Structure formats: C-alpha cells, structure tokens
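In: structure of the sequence below:
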Amino acid sequence: MTDPNRDVNGKNRIKDRVLTSGLTMSVNYDPVQGSMYQEIERALEMNIQEDKDWVVLHNVLTGEKLSGIDALNYGKRFGAFLEQRGFKIGQVVHLILGNHNMTFPICFGAWILGGCISSGDVNLEPRSLSQQLNSLSTRFLICTPDTKDLAVEALNMVDRPQDIQAFCLGPNDMFEDLSATLKNIDSIECPDPVDVDTNSDVPIVFWSSGTTGHPKAICHTHFSALRMAGVSVNFLTPKTNVVTTTCFFHMGGFFAAMLSFVRHLSCYHMFGPDFQLEHLLNTIVSAKPKSITIGTHHYVQLAESELLANANPEDLASLEYIAPAGAAVPRSCAAFYHKMCPNLKVENIATGEGCCPYEEGELCYKTPVVMKGYHNRAKENAAFFDHEGYAHSGDLVYYTPDGDIHYVDRLKEIIKYKNNHVAPTELEDIMQRHPAVQECLVFGKPNDEVQELISAVVVLKPGQKVSAEDLRSFVNNEVTDYKKIRGQIILSNHIPRNSMGKLVRREMREWARHQGNPKDTDIHAPILSSQMLAH
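Out: Here you go, the predicted model:
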C-alpha cells in the first residue's frame, strides 16, 4: 500500500523545517558533547570570556536580577550544599519556585551531582503535589515563602515525609532558609561534575497539565533536552533581549530562560499573580526584544486590548516574531501557526493509515527532542509511541501539497456531534471576530441523543453588550449544519484556564454536565471554581 505522506520517489512530502508567523528556518542541531550542566557551563563561560558578564534573568515583577557569573557561583554552592546533605546520584529535587531566578542555579547544582530536577506547578492542590513527590520518590523539596504553606500541606500527605528534606528560599517559620545557608558556602567546595549517560539518565522532569487525569511525569534525557535547546537556537540571536510571560515549571518557559545562559541573551520574565498586561507592553517598549514567548491567553488579551491599540508602532518595531504557548491561537489574532519535526507522518485517526494532502489526521513524529517517556506510565507510553517508534502528538493537523503543516486542534478537544468531528478552535476563531468578544471557549456538553451539544462560554469586551442569540447567529451563519452551536452560550467574566494558560474544556464539560438544561445564560459573576480559573 502506498503512503500518501510520501511522493512517487518515497520522499516525505512534509517539509523538514520550522514555520512560525510566516518565518521559515532550516533546522540545525548543536552537537551534544556532555551533560546538561557541562554544556551550559561551557557555553556560559565562553560567552563571559569572549565579552563580559551580563544580566541573564530579569524578574520584571520583583525587580530581581541574576548574572551569568552569579548563576554559576550559586550553582556550585548548591552542589556543595547537596553533597553535605547526603545527596546521591539520580535523586530528585522537586521545585515549587514559580519564576524565582534561583531556579537555574539550583538546577546546575543538582546536575553537577547527577541529580534530577522535578519542575513543579506552584498552583497545584496539596494532594496533587504529594502524589508527584511520591511518584518520583523525591528526596529534596525547595519552596519559597509564597509556596511554603503548599509544601507543608503536601508533606503532611506524602507516604514517607521523613525521607524528604525541605528548604525555603527566604525567611520563613517552617524550613531552613536556603538563601542564607548558601551565602555561607564556598563554591570551591563543590565536587566535579559526575559522569552521566546522556542517552538514558534523566536530568529534568516536567509535568503534564492533567487535562486527561492526574498530571504525568514527562522525563527528558540529557540528549533530548539539549537537542530541544538546539532546535530553539534557530530563533535566538546572541546579545539580544527576549521577553516571556510563561512559567519556569512549563517546558517552554524553562527553555526560554535556560537558553539565555547559552546564547548570551537577557531574559525578561513575568509570571505570577501580580502580572498585568502593562508589564508586558512596557517591557517590550523598554527592552526592545527581538522575540517574545507568551501564553496564548495573554496573546489574545493583548491583541484585543486598548493598550496595544494605543501603542506607538515605533516602540514595537524591534519585534520580529511572537511565539504563543499553551493553546491554539485564534486566526483573527494571527495567521497560521505551524509545527515541525524532521521525520513526520499524518495518520488517519480512524484507520491508522497515512493521510492525503488536506485530509485531517494526527501528527506523528520521530525526533531527537522527544521525551524518554512518562515515568511509571506503561499504558500511556504504549499509546504515545507506536510500533515504528513514532510519537503520537495528539495534534490534529493537515498538510498541503507543498508540504506545509497546518495545525487544527488537539485531538482530545475535538467535539463529537452525530459522529462528526468538530474542531472547537474553528468556531472560536469565528466567534473571536465578533467586535464585542474579548475571549471565548467552545466545548461539547454531553448529550445522549447527539453525543455532544456544541456550547460556548464568552467574555465580552468592557462596556460591550450582545445577546447569546446574536452570538449564536454570528457563528452559525458561517458554518455547515453539524458545526452549529446548539448548546448553551454563557456570558461570563472568566475563561477557564489552568496555570499554564491552557484552556480546560474537560472541566467546562464537567461543569455543564451538572447544569441540567437551562436556557442561554447571561452571567456576570464567576461560574467556575478557583482552580479552574487559575491564571
């Protein structure tokens, strides 16, 4: 049987390149010569020798700064500290630090000793945090004064709290002040970096957002993490500024900041409850970055805000590209955003066969940046990797005859109406074009007769008024019959997102399941739980 992903000569039709905001780049990987720490230390010291030290991290919300030399120095101090506390190769240090600048020196110190960093979400419930600590047999827990109470509650729930040493970056009433302790340690006390197997040892674990259940531990080897950094290098020009609103405990935010040490960049980051759009726009104006990485919710909010409408275009002229992260981007705010991997296929989700051009299917890939697997999740790993070694992305895409890939939606977000598959982002894009709409989320409400009723929650722009029926007509007039919104349209002050900025349609469907069948609603008070509305 012929593979429609390939031409008559067997060549993959899908292009091996990165496409974002219309910018085309070839894919170049920097060679991997050592561990995460060794590679970062080598690049950082070379940058300092060739030029001079510089401020790598700027926390816009707190004003705190971290230079390259200080990062190396504190990394070695933390390595010496861990050795003094009995740290062993392969043990796990779990961080609940948010976007604290000390995140990276702590990573450096753990990696020197062959340890693993678990990058924890500061917005988790204590029970979920305790499950993560148990899952990885965590031995060290680092928090801040802001997350100290979360750490205390989680430690009271873990299986063996006596096995976990907890520390706090700052004065507090429960744990040893790690910041004060490190000041009294000399970096020369740090041992030399241990030897690691770059293809199998895991230096960094991220956690899935939990949209399909409990968060899963996403394990990256030194090789896959450094290869991922190599892909990102394509977008980064040395000695420039970058701006991000993403969190360090998310893969995108972590690498955006980490690469600043490697590529001689200054990273202005701003994640936390005090964030306002003014922080983002003012930083773009003052820092004049070439690139920004922001949550898609911030992308939409900024695109629809008066701040951007009133900004002087000359103040934004430094920007060459914007990388939204976390969810699909409405086409009304930007053009297509495309995905890349060097060994790709688009697979029919029903038959498993290759798709033809313009036929929607799941993007599957082989690439050096793919994770090692989910920790202790054999069933999920079997579903993620197929028998040919392809990773199943969960992304619904199609490709053109020219080989360009167009992203449609996440497969798990697809709404099923009478056995028809409906991508919610298509309807959100139409709804977003309504002049009164600031943000929207389309979801499926379970229904025994039709599988799911297409429904929506909408946030209006300040001062705007429009009825649910007007919004329904606005969308339904542009789509085929099975894509029409037949369920509720809820007007609200909030869109449910998790701490990473991802839309949480699963929680919205669960909320709708318990609402009976009320008429379209105009609600101007919060309708969702605080956990669902986190950032």
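In: rest of the way, CA atoms for contacts and neighbours
Out: Noted.
In: so what touches stretch 319-339?
Out: 18-22, 246, 252, 288-296, 299-300, 303, 404-407, 409, 425, 428-430, 432-433, 500-503 (CA atoms under 8 Å, 6 or more residues apart in numbering).
In: equivalent analysis for stretch 351-361, please.
Out: Residues from elsewhere that reach stretch 351-361 (CA under 8 Å, 6+ apart): 3-5, 345-349, 396-401.
In: which PyMOL command selects the buried ones in the contacts of stretch 319-339?
Out: The PyMOL command for the buried members of the contacts of stretch 319-339 (criterion: 16 or more other CA atoms under 10 Å) is given here:
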select buried, resi 18+19+20+246+252+288+289+290+291+292+293+294+295+296+299+300+303+404+405+406+407+409+425+428+429+430+432+433+500+501+502+503
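In: show me the contacts of stretch 319-339 that map onto helices.
Out: Using DSSP state H, the members of the contacts of stretch 319-339 that fall in helices are 252, 296, 299-300, 303, 425, 428-430, 432.
In: another one to check against the first:
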Amino acid sequence: MTVRSPYADIDIPDVGLPEFLFSDLGEHAESVAIIDGPSGRKVTFQELADAVDRFAAALGERGLGKGDVIAMFAPNNPYYPVVFHGALAAGVAVTTLNSMYTPDEVAFQLRDSGAKLLVTISPFLDRARAALRAEGLAVAEVVLMDDARDEASTPMPENALADLLTTSAERPSVSISGDDVAALPYSSGTTGRAKGVVLTHRNLVANLLQFGAIGDTNSDSKILAVLPFFHIYGMTCMMNNGIYKRATVVTMPKFDLAEFLRIISEHRVDRVFIAPPIAVALAKHPMVEQYDIDCVDVIFSGAAALDADLGHKVAKRLNCTVFQGYGMTELSPVSHAMPEDKPDMDLSSIGYALPNIECKLVDPETGEEGPRGELWVKGPNVMREYLNNQQATDDTLDADGYLHTGDVATVTDDGVFYIVDRVKELIKYKGYQVPPAELEALLLTNDSVADAAVIGIKDSEGEEIPKAFVVKQEGASLSEDDVMSFVAERIAPHKKVRAVEFIDQIPKSGSGKILRKDLRARENTSA
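Out: You can find the predicted model right below:
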C-alpha cells in the first residue's frame, strides 16, 4: 500500500542551492537576513550575498572547486551561512562537524570526508589542532571565523576569515547542477558509526520547497536558530529556510535558557524551532514567567518525538501553536510535518507526508505492506548515498528508491502518520544520535571489560539515555562511575553512558548478534 502526500507535487528546479537562494533578492536586498543574538549585530541579505561571493572567490584562489570538500567546526553565528553557501557557490561540498566532538571524532570525519580546508573558531582550536595532527588528513589550511589566535604551535597555516573576505578576485564561474554534491553531514543512519550522508543541491532545494509548502514563514517572520546549523535540522529548517523565505534568522551559539528567553523578547522572535528538551524548560521552568515572550506565534519541534501532553502545556503557557514533524539526515531532513493551516491536528502525530513524497509501511518480519510497518520514504529529498560505504547504502536505500527509515509507523485513512516504534538500534538522546555499536566498541577497549552491550532506556523525565550492560574481566575492580568516566573522557558529551549495570553474560544469538530485546526485557522487569 503506497501512501502519497495529499499535496500536489512541486516542480524542483535544476539549480544549485546558492542560485536558488540568492539569485533574485529584489525588494529584500536591504532587509535584515541575520541577527547575531548575543550582540545584536545585523546582516542584510545583500551583505550576506556579497560575502558569499567573496568567500567563493577566496576558495577559487586556493584552487578549490568541484569535487573538493571543506569542513565547518563551529557553533551558530552570522558567518556560518557565508562559509556554507560560499563553498557551495564555488562548487565545493561542505561537511559539518558536531561542535561537541572530541579530537578523535573530528579527525575521523575530516579523514573520511577528504576535507581540504577547516573553518572553525578560536575556542575550538585546541581540539582542532589535536585532530589535525592525526595521519591521513587532506586539510591544508585552517580558517578562523573570529581570528583570536594564540602562539601555540600549529600543524598547518591558520588564517582569518575576515582576510579571505577582502579578496578582489572574481567569484569562480562554476556550472552547478542539482545532481552535484552540496552537503556531507554525518549520521549514524540505522546502525553503526557515523557515516557521511551525500546530499545534493537538488535534495536541499527540494526540501526547502517541500517544507515551505506547509508553513507560513514569510519576510515578516523572525526565526530563532538555537539548534545547531551543523545538524541538518538547523541547516535546512532554520538557516536555509529563513534565507529562502526572506525571513530574519536570529542566531544563538548554544542553548542557555535565560539568553534564549532574552533574545526572543528583545528581538520579538515569532517562530521558534526546538527539540523536545527545550519544550520541557518552556513548560516547567519558572524563569519563563520573567520574560515578555508573547511575540511567539509558532513553535516547531523536531529531532526527536515530542510528547503530546508536553506540547500542549507549552502551547497553553506561551499562548502559541505547537507543531511537530519527522525527518532524518538522510531525508534532508523533513519528510512529514503538521501543516500550519491545521493547528488542531493531533500533536502526537507527525502530520502528513510532504509534497512529492510517497511512503510505504512494511512489516520488517514478513515484508508485507499494510497500515503499520517500517516507514519507507521516496522523494527528491532522499539522499544520494552514504559516502564511501556501499554496503550501508544498499542496506538503507532499495532499488526502487525508497529509504528505509528504521522507524515503525501507522497511517490513518486521511494520511496522518504516527511513529509508534523503532526497528533500528539507534538511541536518540536529546535529539542527537547515539549509535550503541560505537559505545560498545569503545567499552571493549577497557582492559577491565570482558564484554558490553548498550541500549536506550528512559530516565525519570522520559528522556532516552544510553545504558551500558558490562561484563567485568575476571578479578577486575570496576565501578559504575569508572565505566561512565572512561567513556566520557573519550567521546562527545551527548554520547556519554548515563547508566551502568554489571551482568554475568551479554545475551547473544547463535551468530553472535547482541539480543537487545532480551536486555530491554530485563530492564522492563527490573523497572
């Protein structure tokens, strides 16, 4: 049973993303495109477009062009879209790194993506420099957005973005089609270590048109971008969607509740994109009452499932409308969303499939299609492939072009979808992906650990967290805190193990596969 979007298909132009966004600024050239939330500094659409051209020219001067990749390792700031779109305008693809990554994680993504230039900020330099000392990297230069360099020895040249933007060179003349690679965000997909998701210009242009069809964002809107641009949700729904709709995007480098509320109040933000943990604060924290945020009209939640009761509490407290949607990096990212012209839609749903999308619900055991099953998605926003990983691509994308999401869904006769379960092993902690296999591999490097398995469990607030089941080596002295500290020292904060249980044996199948369902049953019994 194939379920198509209830919306009419949209024509997707065969153009590069920068041309799609900046080719005709018209009456909006002098409108404010970006506001730096902390400082209040403003950038107009024309200033942004000019800076994009200059950065593209600077990359061209360095001999970078089609087929090359640069990396961004930075929090949200007004220069982020300059670098991102400047690279794309030069025909260069961009891989975006998680701001919380450790040097080892940074080095892995730089090596895997083949990035030739790294753009970062001075507070991240210690980690960046440590990563760049790893072997097998192609990076030849570091560009600093803030140029607050120190005297430390560096593995390669470091230059200021401001200096690059003074170039008098012409923007390179590059023919960019929709099939060219634009972005390489990294995702854990359904299993395993993070993989580069190959997103084309067509993927990103298509998803802006698809998502825009169900929303009311316009040139009078102000969007708060507190969720990171390195994540596909922030990249598409906040940064690029704001530019596309000629709205004003207000950037925040990280979430801090007081600053979050101050910026909303001061800049009269009316559209706020969040992940569920922020909804908890908005619904419960007394600080919310101290700020005038009655300007907020719409809150859109993504990256993880939003509890409907929690969403209703936020809506009531802020006197706004709360929506949610569904997506993943491999979908650029949005495939389903609640449309803004249906504010009374069931908030526990993920809404309709967006235009140009068709879906199947397939029983993962029998392969039969029906009203409940693993959600398969087909459309112009579906990634091209996983970078350098044909097996993972074949496991996720089938011959008919359907992406197998790993999430179990149901659909009503009216085409409203609900996510009800998960096939994949991935843990979602505060909207971030945590692959159990990566944590298990790390735990097994500890000499005191004989075996380990990791699953997601719910904490006291209903948040999914990673829990490790650990078998000690005979005679080893190992505490729960020892295990958690060992992992925390070697991995990004969002991937930390947050609960530990010692057991005698990890349940496994005859082929050696960890039986996570048995561990979940054990957890449910003891809860």
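In: what's the TM-score for these two chains?
Out: TM-score of the superposed chains, computed with TM-score structural alignment, normalised by the length of the second structure, equals 0.71; 420 aligned residues with a CA RMSD of 3.4 Å.
In: burial measure for whichever residue in the second structure pairs up with His298 of the first structure, as a count.
Out: Correspondence of His298 of the first structure to the second structure, assessed by TM-score structural alignment: Ile278. As a burial measure, Ile278 of the second structure scores 17 neighbours (other CA atoms under 10 Å).
In: next: the one 10 residues further on.
Out: Neighbour count of Val288 of the second structure, defined by other CA under 10 Å: 19.
In: what's the burial count for the nearest residue to it once chain neighbours are set aside?
Out: Nearest residue to Val288 of the second structure, sequence neighbours excluded (CA to CA, 6 or more residues apart in numbering): Leu282, at 6.5 Å. Residues lying near Leu282 of the second structure (other CA under 10 Å) number 22.
In: likewise Glu135 of the second structure?
Out: Glu135 of the second structure has 9 neighbouring residues, counting by other CA under 10 Å.
In: from Cys219 of the first structure, how far out is the counterpart of it in the first structure?
Out: Here Glu135 of the second structure is matched to Val158 in the first structure, going by TM-score structural alignment. Counting by CA to CA, to the nearest Å, the gap between Val158 of the first structure and Cys219 of the first structure amounts to 21 Å.
In: again, but for Ile430 of the first structure
Out: Distance check for Ile430 of the first structure against Cys219 of the first structure: by CA to CA, it reads 38 Å.
In: Trp111 of the first structure too?
Out: Relative to Cys219 of the first structure, and taking CA to CA, Trp111 of the first structure is found at 15 Å.
In: can you check His100 of the first structure too?
Out: His100 of the first structure is 22 Å from Cys219 of the first structure, by CA to CA.
In: counting neighbours, go ahead and name the busier of those two.
Out: In this view His100 of the first structure and Cys219 are compared by other CA under 10 Å, and Cys219 has more residues nearby, 23 against 20.
In: might one say that the more buried one is in contact with Val370?
Out: No. Proximity of Cys219 of the first structure to Val370 does not meet the contact threshold set by CA atoms under 8 Å, at 9.6 Å.
In: burial measure for Thr212 of the first structure, as a count.
Out: Per other CA under 10 Å, the neighbour tally for Thr212 of the first structure reads 11.
In: swap in the one 4 residues further on?
Out: Lys216 of the first structure sits with 21 neighbouring residues when counted by other CA under 10 Å.
In: contacting residues for it?
Out: 207-210, 374-375, 377.
In: mind putting these into CSV with neighbour count, distance to His338 of the first structure and secondary structure?
Out: Listed next are the contacts of Lys216 of the first structure as CSV, based on neighbours: other CA atoms under 10 Å; distance: CA to CA, whole Å; DSSP: H, G, I helix; E, B strand; the rest coil:
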residue, neighbour count, distance to His338 of the first structure, secondary structure
Trp207, 20, 24, strand
Ser208, 18, 22, coil
Ser209, 19, 22, coil
Gly210, 11, 24, coil
Tyr374, 20, 25, strand
His375, 15, 29, coil
Arg377, 12, 29, coil
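In: of those residues, which is the nearest to Lys52 of the first structure?
Out: Nearest to Lys52 of the first structure among the contacts of Lys216 of the first structure: Trp207, at 35.7 Å, using CA to CA.
In: give me the residue at the spatial middle of the second structure.
Out: Central residue of the second structure (CA atoms, centre = their mean): His231, 2.4 Å from the mean position.
In: Leu519 of the second structure versus that one, what's the distance?
Out: 31 Å.
In: try Thr44 of the second structure
Out: Distance from Thr44 of the second structure to Leu519 of the second structure, by CA to CA: 54 Å.
In: ok, now Ser173 of the second structure?
Out: Relative to Leu519 of the second structure, Ser173 of the second structure is positioned 57 Å away (criterion: CA to CA).
In: on that earlier part again, could you find the closest non-adjacent residue to the match of Glu135 of the second structure?
Out: Counting by CA to CA, 6+ apart, the residue nearest Val158 of the first structure is Ser130, at 5.2 Å.
In: show me what contacts the residue in the second structure that that neighbour lines up against?
Out: Matched to the second structure by TM-score structural alignment, Ser130 of the first structure sits across from Ala107. By CA under 8 Å, 6+ apart, the residues touching Ala107 of the second structure are 131-132, 134, 137.
In: also Gly230 of the first structure?
Out: Contacts of Gly230 of the first structure (CA under 8 Å, 6+ apart): 28-30.
In: now, which of those sits nearest Met340 of the first structure?
Out: Looking across the contacts of Gly230 of the first structure and measuring by CA to CA, the closest to Met340 of the first structure is Asn28, at 12.6 Å.
In: how many neighbouring residues does that closest one have?
Out: Neighbourhood size, Asn28 of the first structure [other CA under 10 Å]: 13.
In: that one and Leu259 of the first structure: what is the separation?
Out: Going from Asn28 of the first structure to Leu259 of the first structure by CA to CA gives 15 Å.
In: what segments of the stretch 201-350 of the second structure are helices?
Out: Here the stretch 201-350 of the second structure has its helices, by DSSP state H, counting those that start in this stretch, at 201-212, 232-233, 241-244, 257-267, 276-284, 308-318.
In: nothing else from me, thank you.
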